[in-house]
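Colleague: This is a predicted model, with the sequence first.
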Amino acid sequence: MRILMTCFLCFAIPVLMHYMLSATNALSLSSYTDELALLALKEKLTNSVPDSLPSWNQSLHLCEWQGVTCGPRHMRVSVLHLENQTLGGTLGPSLGNLTFLRILKLQSLALHGEIPKQVGQLKRLQILDLRYNKLQGEIPIELTNCTNIKVFVLRENRFTGRVPTWFGSMPQLTALFLETNNLVGTIPSSLQNASSLQMLFLSENHLEGSIPYSLGKLSSLEILGLALNNLSGEIPPSLYNLSNILSFNLLGNELYGSLPSNIHLVFPKLVEFSVARNHITGNFPNSISNLTNLKRFDIAGNSFNGLIPLTLGRLNKLDFFNIENNNFGSGGAHDLDFLSSLTNCTQLSMLRLDHNKFGSKLPNLIGNLSINLKYFDLSDNQIYGVIPERIGQLIGLTFLDIGSNSLEGSIPYSIGKLKNLVRLVLQENKLSGNIPTSIGNLTILSELYLSSNKLEGSVPFFLRYCTQLQILSIAVNKLSGDLPNQTFRYLDNLIFIYLHHNSLTGSIPSEFGNLKHLSELYLDSNHFSGEIPKDLAACLTLTRLVLMGNLFHGQIPPFLGSLRSLEILDISKNNFSKTIPFELRNLTLLNILNLSFNNLYGEVPIGGVFSNVTAISLIGNKNLCGGIPQLKLPKCSMASPKTHKRYLKKKLIIISVIGGVLISFIAFTIVHFLTRNSKKLSSSPSLQNRTLRVTYGELHEATDGFSSANLVGMGSFGSVYKGSLFNFERHIAVKVLNLETSGATKSFVAECNALGKMKHRNLVKILTCCSSVDYKGEDFKAIVFEFMPNGSLENLLHDNEGSENHSLGLTQRVDIALDVAHALDYLHHDEDQVVVHCDVKPSNVLLDEDIVAHLGDFGLARLIRGATEHSSKDQVSSSTVKGTIGYLPPEYGAGGPVSSQGDIYSYGILLLEMLTGKRPVDNMFCENVNLHQLCKVKIPEGILEVVDQRLLEPFAEDQTGIMENKVRKCLVMFAKIGVACSEEFPNQRMLIKDVIVRLNEIKSSFP
């Protein structure tokens, strides 16, 4: 028996081993098939761009590739999940060879082209998610073979054709997302057969026809999204059988009918409801007060009427309530009584009641509305009385519009408590009195509309504190006096200024030239006088300049011809004289030129706008001649007295200029030979518009002989001393260059030239430069700045003892981040040439007495042309930029050109350092982990593990957890900005203007 058993084993073991090896080889072969399929897919996904998907190579097992998950049994690819990369390729046919694939998620990869037909081979597929790409073509019918699909997502692509009828043959389908494409035709009634469907999104397409009655059979449906199509007809009553509905959205169609009076019974679980922008009629559905889970309610833009019930206070989860643009209200005294019930809705953040027929006074109890209220719009109603002082209790507001009513009295002082306001609209009322000084507290206000009231006094100087203003509209009031000096120099974000139809006097302030973003300037119908200041030549984005009906005089300045963006120029009804400058022909975009009712004479130019008789108005100028025949002006006489007079005047000017040049040359020659042995620098950099002049001796005395007791810092090229000059009220900082250091002289010239012609509240203000000799006869170079009493951000973050023990809170850090962002925005966009700082880091961010940040140390700064004019000749090689390790962008290390994106990288690292309290060169970081990567992997769940714990101390005693959640949200947002700015590749980094928007959003959400 033993012999038989032995013989059997001798025979069976080799056979068993053979089958085991065969199974292993088969398994290996199957994995190899998936590997080949993925490598072929990579070529298509990435357009064969090298370094894309670097882990997809044969040195790693395919189950370790990025985004690839294998099943444990067969080691075949079961999940392919890639997102948020700019691959920019297509879906290749090899995708169909991944036959074990259950989940396919390729999101936000910038893919284009069509879905290959081979996708129909993926019969195990359960989830198909291709959202946020640029895929096109029709949805392939081959997908009908994928009968196991449960979730089908093609949202935000460019698919065309009709919604396939075969979705109804997918019994396991639970979610269908086709919104934001270019689908046409009707909604197929066959969808009724997709009995498991819980979510149906077809919004933002071009669907038409009526909503199929059969959709009412989808008893499992929880979310119905058909918004923003061209659907018409009546809302089918069958939809009110969908008792599991949580979200019902038919916004933006052509539907009509009315809402059921028992809406709380038909949709008992309702959370979101929107039928806005249709043609729905009837009374307000009072029964919604019984929907205790309701968060969003939007019936705006219909034809509802009647009164609003007093029972809305039961909706304690209500967040969004929009009934604007209907016929609610009767103009009666009790129209707004329902506001008292809304004071119980403590989660309310959006309240829109505008464009209705509400009457009555604005009740005091509006101050009791939710402190979470961010958006409050009561405009275009019939509300009267005064604005209650208690409106100042709505401290969460970012948007307040109560314009176009009949409100009177003064603007309440308490409006200044609404420090989160971004948009304030009080126009078209009967408000009187002065503009309250408290408006100066609204430091993040972007839009201010006070036009068409009865406001008096002058344009307030305290508007200078509203440094984020983009729209200033105070037109059609009773304002008087001159425009305040030095106010507009701080408002360099202004885009639109409307001051017309007042009684303002004086001249146009020269600081209007600082408004580099200015697009529209309306000063008409006032009493302004003087000449148009030449500083306006810097406003190159100006599209509309309207100065009609004032007392301006002198010649029409030729520089107006350099404002190539001008579309409207109206300087009629003034006292302009002399001839029309021929430079105005250069304004190719001009479609209205009104020069009428002035004292102009001489020849009218031909060409440009002067060739379009319908675009120009010249009436009321009696001595004009020439021009195109359609103007019917007399021909110009060459011998006219005025022409001869101008000729003689030009000759005198030419003779005077030549004589002046000769005299200047002779004087220069004499001075040159008398001073040629001087030790002083022959070509010292100059500062524009500076009056402070200092000598070496004065700086020596101001710093007690450059005493070590006054030493406040040391940099790459020299030392900084605190000092005090005689007859100069503020302390100064003197940066003395160490001329033995290589590059110090070049740094001195660069910093003087850069800062000398730049003005911004968040740049360190340079007072003067000194290039002289010291008491030993050696060359001496120094730059004098305003002293910053709170030192550098570096000290505040890492050395509290050296900075008067300041501990920066979250609010202060966000403010500092905003200050530096504004400085970079100015450097990168507001100069004729882009200024790249090249050394953004905490030690170069200095803080004044109010902890306002100022970016300094421009010793490494580079000038390049703007992005629209950039050429290879203008590129500055980064090989000449030293910078600082840890903040230096990776492309500089590889010899790439200097660019504004390099500053964005350094800024991103600075933000992450402010967030974590860790320097980028901290010992905790090694070759494989840096500050950027650490923060990126901790967003969002682990953010509290890496933040500077001092940021959390003020909230340590909060037992509710509410404050912690709000702080966490702010920290996550801050971290995301820092990470987005410090991405490895320049084109993936965040734009600085977007940074400013996001930081302001953090400020508005501060706990």
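Modeller: Perfect, thanks for sending it.
Colleague: hey, let's count contacts and neighbours off CA atoms from now on
Modeller: Fine.
Colleague: What about the residue nearest to Phe785 when sequence neighbours are not counted, how many residues nearby?
Modeller: Excluding its sequence neighbours, the residue lying closest to Phe785 (Cα to Cα, 6 or more residues apart in numbering) is Ile766, at 4.4 Å. Each residue near Ile766 was counted by other Cα atoms under 10 Å, and the total is 25.
Colleague: residues touching Ile766, list them.
Modeller: 755-756, 783-786 (Cα atoms under 8 Å, 6 or more residues apart in numbering).
Colleague: What are the contacting residues of stretch 256-269?
Modeller: 232-235, 240-246, 270, 278-282, 285-288, 290-291, 293.
Colleague: For Leu60, which three-state class applies?
Modeller: coil (DSSP: H, G, I helix; E, B strand; the rest coil).
Colleague: The lengthiest helix in the chain: what's the following helix or strand?
Modeller: When the chain is parsed with DSSP state H, its longest helix is helix 2-45. The C-terminal neighbour of helix 2-45 among helices and strands, as given by DSSP states H and E, is strand 68-70.
Colleague: List the buried residues of that next one.
Modeller: 68-70 (16 or more other Cα atoms under 10 Å).
Colleague: Show me what the helix or strand following that strand is packed up against.
Modeller: Note on strand 68-70: by DSSP H and E, the next helix or strand toward the C-terminus is strand 77-83. Applying 3 or more Cα pairs under 8 Å, 6 or more residues apart in numbering; DSSP states H and E, we find strand 77-83 packed against strand 68-70, strand 103-107.
Colleague: so how far is strand 77-83 off the chain centroid?
Modeller: In terms of Cα atoms, centre = their mean, to the nearest Å, the centre of strand 77-83 is set 33 Å apart from its chain centre.
Colleague: hmm, who's touching it?
Modeller: 31, 34, 63, 66-71, 98, 100-109.
Colleague: now do 7 Å
Modeller: Residues from elsewhere that reach strand 77-83 (Cα atoms under 7 Å, 6 or more residues apart in numbering): 34, 67-71, 98, 100-109.
Colleague: and that strand, which residues are buried?
Modeller: Applying 16+ other Cα under 10 Å to strand 77-83 flags 77-80, 82-83 as buried.
Colleague: Now flag whichever of those is closest to Met914.
Modeller: Within the buried residues of strand 77-83, the smallest distance to Met914 is 28.7 Å, found for Glu83 (Cα to Cα).
Colleague: and here's the other structure:
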Amino acid sequence: MACCTRVAICSFTGGNYTDRLSLLEFKKTISDPNEALVSWNDSTHYCSWEGILCSIKHPHRVTSLNLTNRQLVGQISPSLGNLTFLKVLILSANSFTGDIPQSLGRLHRLQILKLNDNTLQGGIPTLANCSEIKELWLSKNQLAGQIPADLPTSLQKVILTANNLTGTIPASLANITMLKNLTCMNNNIEGNIPDEFARLQGLQQLHFGKNKLSGRFPQLVLNLSNLVVFSVASNDLSGDVPPNLGGSLHNLKYLSIGGNFFHGHIPSSITNASELNILDMSRNKLTGVIPSSIGKLHKLFALSFEFNRLQANNRRDWKFMDSLANCTELHVFTVLDNRLEGNVPDSIGNLSSQLRYLYMARNQLSGDFPSGVAKLRNLVGIELGANQLTGVLPEWLGALKYLQILKLDRNIFTGQIPSSFCNLSNLIGLSLGSNQLHGHIPPSLGTLQTLSELSIYKNNLHGPIPRELFRIPTLLTIELYSNNLDGPLHNDIGNAKQLTYLDISSNGLSGEIPSTLGNCESLQDIRLGHNVFNGSIPTSLGKITSLQILNLSHNNLTGSIPVSLGSLKFLEKLDLSFNQLEGEVPTTGIFSNLTSVQIDGNTGLCGGEAAAHLRPCSVMHLNPRKHKRFPVLQVVVPLTSTALLAILIFAILFWRRNHKTKNVTSSTFDSKFPKVSYNDLARSTEGFSESKLIGKGRYSSVYLGILFEARISVAVKVFSLGTKGAQKSFITECNAMRNVRHRNLVPILTACSSIDSKGNDFRALVYKFMPQGDLHALLHSVRVDGNTSNLRHITLAQRLSIIVDIADAMEYLHHNNQGTIVHCDLKPSNILLDGNMTAHVGDFGLSMFKADSTLLSFGDSISGSSFAVNGTIGYVAPGGEVTIAGDVYSFGIVLFEIFLRKRPTDDMFKDGLNIVRYVEMNFPDSILKIIDPDLLEDELERNVSQETSRAINDKQLKCLLSVLKIGLCCANPSPNERIGMQGVAASLHGIKEAYLRHESE
């Protein structure tokens, strides 16, 4: 052993010790859980260590250090600055934290520096001395500050995407004449692209999407003739689109200016950019017609003009459709939500045979179903809803064998449902609601074995509901309400094991409610009201442990109310009104909450809660056998697997079109992904690697992933099914998110319910990645030892924007037209921030839903939860009430935490003192003593004197007083005295606007 050591030492004597010692210093500062650096030891020459390459000309001098994706954790040691021969330094896709060492600026031979996909903080160090550097990759970190003005002029590629960078784009970057790629998406960059950039004639890619750019379209871009990619999507740019756009951009392949405030016409000059593959001008205020010459862009893959004000009033206006026939590679075409009128020309059939997605919903289209669509045999998705189309649905639709999404709701279609639909073997969602269809529901629809949602509400259908539908293994939603359906509900409904939503109300269905309905153990919402069902209420309904809403009102039901319904812990609304029920009303479970149960119109009922004021059962002439009370059924039914729930992509992406506002923030090109598998998610997160773990909660872990061909950054929320309540949390969150869309809710992309590589059940939700992390981390950065470290400066304007965003989200949840959603767990860690510091409310695993035309009053409890505390200690309202008033209380606590930078569970809050009382005691005269010192000018100490407090701007003080007053109104101990979120949001918007107006003066 000693001999071996001696040999190893001898091998180093002729070389340079500096590099070896520097590498060992680097190793000391990091954790290596997967032992990727096991070869870094004395028995091996350091030039043979993992990730190391040494120079041939200069033996023992390290020229390359590449440790990509080794799951390394820790800080980057400044010792790497001693590797003076280093040309390549790549530490991508690890978990490095802390600042980028300034010493790296000494590496004058460095050519490639890649530190992307870590959690590095601080600013970008000066690299002015790295005179040979060609590539700088710092994307997907938490870097702050401005883009350095002294970046080396040798650079060819600068990638800074998904950080916290602020300030403006330095004009000095125009001196980097070799620059080919400047990518800075998902930051907080303001201003506009400097005119000096016109000198960068070699520039090929310029990405500044999802920032805060303002002003007019950057005219300088029109002179960059070598541009291949240009994106300023999702900014605050405005004004007309330049009439000569595309005039000199002959190499442009990707142009994305969607999500701004551009107006005016689409310039016909765009057709000069003949190499375009993707053209996205969506979500603006464009008017006029689509240029008839658009077909000159014959290489187009995707074309999006959706969410604008474009018109087509006559045959001449529709000529663009003729022209598009030249685009033989077109896969995506969307003009959704514009002002196109009249008949769709037959020339639509001349579009590319490769077309996959055709979206023309929410226009003013009329006439028969466009016959030309029959030629588009490769279509996957068709949206023509919310138009004025008439006539019968053509049988040839059944020949589109790849179709997964068919949305034709809210038109005036007549006739019968084509029997040929049974040939659409890949169909996931079928929406024919709000038309004038008649006839029977074809039993052959039962052959659609991937169907997830069947929506044919508000038509004139009659006949029975085919039993074959209940044999579709993937069916999650059935909406057949407001038709003329009749006959009994077949016993085969018990086969619909995955069904979560059943609405067959307002028909003429009769007979007994089958007891097999109790076998549908995934059901959350059952609506059978306004039919003519008779017989008794099946006691088997008490087995549906996931049930939240049960409406059997306005039928001819008899007998007693099953006691088993009282054992349903998640049941939040029960409507049995206007039947012929008799006997004693149970008092357990939901029956103890009179605001959640409706039983009026049943004259034979007695007993129950005293507040119900029913007749005592003892004075009624009852048949003791008929009205014998049954013991509470002690039924424990585990939630079964919701197989193939990945097709919730349809429920989430396809139905998202139901909202007409600009709350829809996803672009067409990153939101149309029908399915995602376990393998897809495993690959995207590198096998759910610890290095990709970005959060962990009671029921789930969240991983950073790169998904889909478009390389989208996503947050993959994997549920820990071994934890009691995790399956319920998954189902609840799916149900909450399926029909809601708002710019301040975390955007969901898809869901996955599958089997993992070991054969175990697997459940996951996929959300858009929020690069700024959660609000808790923003407010309370901590080191491993628990000491506060490097708290980020958050301006008053930023905090106002964040609290306004949260208020808008909560107002939408409480008062949207889909019903009322009570979040139940509002807290900073469930509020995520995107690259623009826009706040998004997420995590609906504990939420409750009331889908009723009458909104909840503050006293209406919809709790049925089995949790002892519905929410998180410190944020949950006194008494743990699960109401919208409880959410308002939680909002007030979050507001205090943002402006005080104190947790409600801080050690100082004890012996009867809490954060609400703390604010009350100091309001209004002493608030400067309690607010976050970071909000005071010159970083004043917390105990400010009267003299120093005068330094605070009167407008700032007035703003803070107004905000904290709203917080006190929200956190009032009495639920009935709290203001609603509509009032909260309106007030906060007014405060924010007044403050920003003052700041601009």
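Modeller: Looks like it arrived, so ask away. Because the structure is predicted, anything quoted here is derived from the model rather than measured.
Colleague: Now compute the TM-score of the two chains, please.
Modeller: Once superposed, chain against chain, the TM-score is 0.59 (TM-score structural alignment, normalised by the length of structure 2); 649 aligned residues with a Cα RMSD of 3.8 Å.
Colleague: Aligned against structure 1, show me the partner of Gly385 of structure 2.
Modeller: Aligned by TM-score structural alignment, Gly385 of structure 2 pairs with Gly403 of structure 1.
Colleague: Report how many residues lie close to its match.
Modeller: Neighbour count of Gly403 of structure 1, defined by other Cα under 10 Å: 24.
Colleague: Can you tell me what Pro394 of structure 2 aligns to in structure 1?
Modeller: If you follow Pro394 of structure 2 across to structure 1 using TM-score structural alignment, you land on Pro412.
Colleague: ok, so what distance separates the corresponding residue of structure 2 for Glu447 of structure 1 from Thr450 of structure 2?
Modeller: Under the alignment (TM-score structural alignment), Glu447 of structure 1 pairs with Gly429 of structure 2. Distance, Gly429 of structure 2 to Thr450 of structure 2, using Cα to Cα, to the nearest Å: 9 Å.
Colleague: now swap in Asn251 of structure 2 and tell me
Modeller: Distance, Asn251 of structure 2 to Thr450 of structure 2, using Cα to Cα: 42 Å.
Colleague: Phe460 of structure 1 pairs with which position in structure 2?
Modeller: Phe isn't right for residue 460 of structure 1; it's Pro. Here Pro460 of structure 1 is matched to Pro442 in structure 2, going by TM-score structural alignment.
Colleague: show me the contacts for that match.
Modeller: Counting by Cα under 7 Å, 6+ apart, Pro442 of structure 2 has contacts Ser419.
Colleague: what about 8 Å?
Modeller: Pro442 of structure 2 neighbours (Cα under 8 Å, 6+ apart): 417-419, 466.
Colleague: ok so, going back, contacting residues for the match of Gly385 of structure 2?
Modeller: Residues near Gly403 of structure 1 by Cα under 8 Å, 6+ apart: 378-380, 425-429.
Colleague: Is it correct that Arg296 of structure 1 is in contact with Ala276?
Modeller: No: the pair Arg296 of structure 1 and Ala276 fails to qualify as a contact (Cα atoms under 8 Å) at a distance of 11.8 Å.
Colleague: For those two, work out which one has more neighbours and name it.
Modeller: The neighbour comparison of Arg296 of structure 1 against Ala276 (other Cα under 10 Å) goes to Ala276, with 24 against 19.
Colleague: what does stretch 143-157 of structure 1 rub up against?
Modeller: Taking Cα under 8 Å, 6+ apart as the rule, stretch 143-157 of structure 1 contacts 117, 119-136, 166-167, 169-181.
Colleague: where do the helices sit along the stretch 301-450 of structure 2?
Modeller: Using DSSP state H, counting those that start in this stretch, the helices found in the stretch 301-450 of structure 2 span residues 319-323.
Colleague: cool, and structure 1?
Modeller: Under DSSP H, structure 1 gives helices at 2-45, 263-266, 339-342, 641-675, 696-702, 744-756, 793-798, 810-829, 890-893, 900-916, 931-937, 943-946, 962-981, 992-1004.
Colleague: would you turn those into JSON lines with mean neighbour count and distance to Asn372 of structure 1?
Modeller: Listed next are those as JSON lines, based on neighbours: other Cα atoms under 10 Å; distance: least, Cα to Cα, whole Å:
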{"stretch": "helix 2-45", "mean neighbour count": "14", "distance to Asn372 of structure 1": "45"}
{"stretch": "helix 263-266", "mean neighbour count": "18", "distance to Asn372 of structure 1": "26"}
{"stretch": "helix 339-342", "mean neighbour count": "19", "distance to Asn372 of structure 1": "13"}
{"stretch": "helix 641-675", "mean neighbour count": "12", "distance to Asn372 of structure 1": "68"}
{"stretch": "helix 696-702", "mean neighbour count": "17", "distance to Asn372 of structure 1": "53"}
{"stretch": "helix 744-756", "mean neighbour count": "20", "distance to Asn372 of structure 1": "43"}
{"stretch": "helix 793-798", "mean neighbour count": "21", "distance to Asn372 of structure 1": "32"}
{"stretch": "helix 810-829", "mean neighbour count": "21", "distance to Asn372 of structure 1": "19"}
{"stretch": "helix 890-893", "mean neighbour count": "17", "distance to Asn372 of structure 1": "43"}
{"stretch": "helix 900-916", "mean neighbour count": "26", "distance to Asn372 of structure 1": "26"}
{"stretch": "helix 931-937", "mean neighbour count": "18", "distance to Asn372 of structure 1": "30"}
{"stretch": "helix 943-946", "mean neighbour count": "16", "distance to Asn372 of structure 1": "25"}
{"stretch": "helix 962-981", "mean neighbour count": "20", "distance to Asn372 of structure 1": "12"}
{"stretch": "helix 992-1004", "mean neighbour count": "18", "distance to Asn372 of structure 1": "11"}
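Colleague: give the contact list for Ile532 of structure 1.
Modeller: 508, 552, 556-557 are the contacts of Ile532 of structure 1 under Cα under 8 Å, 6+ apart.
Colleague: To which residue of structure 2 is it aligned?
Modeller: Ile532 of structure 1 maps onto Ile513 in structure 2, by TM-score structural alignment.
Colleague: what about that match, distance to Ser560 of structure 2?
Modeller: Ile513 of structure 2 sits 14 Å away from Ser560 of structure 2, going by Cα to Cα.
Colleague: same check, this time on Leu115 of structure 2
Modeller: 68 Å.
Colleague: One more: His530 of structure 2?
Modeller: For His530 of structure 2 relative to Ser560 of structure 2 (Cα to Cα), the value is 19 Å.
Colleague: Just give the number of residues close to the aligned partner of Glu132 of structure 2 in structure 1.
Modeller: Alignment note (TM-score structural alignment): Glu132 of structure 2 maps to Asn148 of structure 1. Neighbours of Asn148 of structure 1 under the rule other Cα under 10 Å: 18.
Colleague: can you check Leu389 of structure 2 too?
Modeller: Counted by other Cα under 10 Å, the residues lying close to Leu389 of structure 2 total 26.
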